[in-house]
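[1] this is a predicted model, with the sequence first.
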Amino acid sequence: MRALFPGSFDPVTPGHQDVLRRAALLFDEVVVCVMSNSDKTGRFPIAERLDRLRATATDLSNVTVDSHTGGLLVDYCRRAGIDVVIRGVRGVSDLDYEMPMARMNHELAEVETFFIASDPTLAHISSTLVTAMSQQHRVPE
């Protein structure tokens, strides 16, 4: 079964890496996809996010990396023949946010959502935190 792990991955975090590795054990193929919205400006260019994801997945033979700009997630799923979306959740607030989208994806395209609870040791890490920490520890040029 093919599964899609979508996200902005802006940047890729240890939590993303953990969910991806665990999903790769559960599904025949996992497509990790950088989703971008043309109305939002990312911190990192899409090409850099794709490169970081490829580096993360080098030892995962059943993982491919892709990107999708504009359009609905279910449009990508239909085009790619994907029936399952993977979402990592850190806590109840993430689940509250994800549930309406999961229901809508099922209504629109019969795409199921598979929730993977985050590793508790990584649950506090967010893309915003990773970016802030990396900026504090940069060496001046």
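    Perfect, thanks for sending it.
[2] hey, let's count contacts and neighbours off CA atoms from now on
    OK.
[3] sec struct for Ile116, please.
    Three-state assignment for Ile116 (DSSP: H, G, I helix; E, B strand; the rest coil): strand.
[4] next up, a structure to set beside the first:
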Amino acid sequence: MRALFPGSFDPVTPGHQDVLRRASLLFDEVVVCVMFNANKTGRFPVTERLERLRAAADGLGNVTVDSHTGGLLVDYCRGAGIDVVVRGVRDAKDLDYEMPMARMNHELAGVETFFLPADPALAHVSSSLVTAMGRHAGSDK
């Protein structure tokens, strides 16, 4: 079975890497895909995000990396023959955000959503936090 692990991956975090690794153990093939969210402004160029995802997928023989610039996630799934979307969730807030999209993807195209709970050691990590830490890494204290 083929699965899609979509996201903005802006930037790729240890949590993303963990979900990708675990999904690769559960599905025959995983496509990790940089998707574009009109409500988000990208901090890193898509080419850099794709490079980082390829590095994260190194050694995972059943993972491919892609990007999708237009249309809905279900459009990508239909075109690629994918029936399952993998989403990592850190807490109830993430699940509340993801559930309406999961229901809509199922109603629109029969695409199921598989939720992977975050590793507790990584549940506090978000792309926003990683970006903020990177901005302040070289600053004076």
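    That came through fine. All values derive from a computational prediction rather than experimental measurement.
[5] list the contacts of His124 of the first structure.
    For His124 of the first structure, the contact set (Cα atoms under 8 Å, 6 or more residues apart in numbering) comprises Arg90.
[6] which stretches in the second structure count as helices?
    In the second structure, the segments counted as helices under DSSP state H are 14-26, 46-56, 73-80, 92-109, 127-136.
[7] closest to Asn62 of the second structure out of these?
    helix 14-26 (6.5 Å; Cα to Cα).
[8] compared with the first structure, how much does that closest one deviate?
    Mean deviation of helix 14-26 of the second structure from its aligned counterpart in the first structure after superposition (mean Cα distance after the TM-score superposition for the first structure): 0.3 Å.
[9] that helix vs helix 127-136, what angle?
    Inter-element angle recorded for helix 14-26 of the second structure and helix 127-136: 130 degrees (by axes from the mean of the first three to the mean of the last three Cα atoms, to 10 degrees).
[10] before we move on, back to that, turn the helices of the second structure into a markdown table, columns for distance to Asn39 of the second structure and mean neighbour count.
    A markdown table is the format used below for the helices of the second structure (distance: least, Cα to Cα, whole Å; neighbours: other Cα atoms under 10 Å):
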| stretch | distance to Asn39 of the second structure | mean neighbour count |
| --- | --- | --- |
| helix 14-26 | 20 | 18 |
| helix 46-56 | 16 | 17 |
| helix 73-80 | 15 | 16 |
| helix 92-109 | 14 | 13 |
| helix 127-136 | 15 | 13 |
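[11] distance to Val65 of the second structure added to the ones you listed, as TSV?
    Converted to TSV, the helices of the second structure look like this (distance: least, Cα to Cα, whole Å):
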stretch	distance to Val65 of the second structure
helix 14-26	11
helix 46-56	6
helix 73-80	13
helix 92-109	21
helix 127-136	19
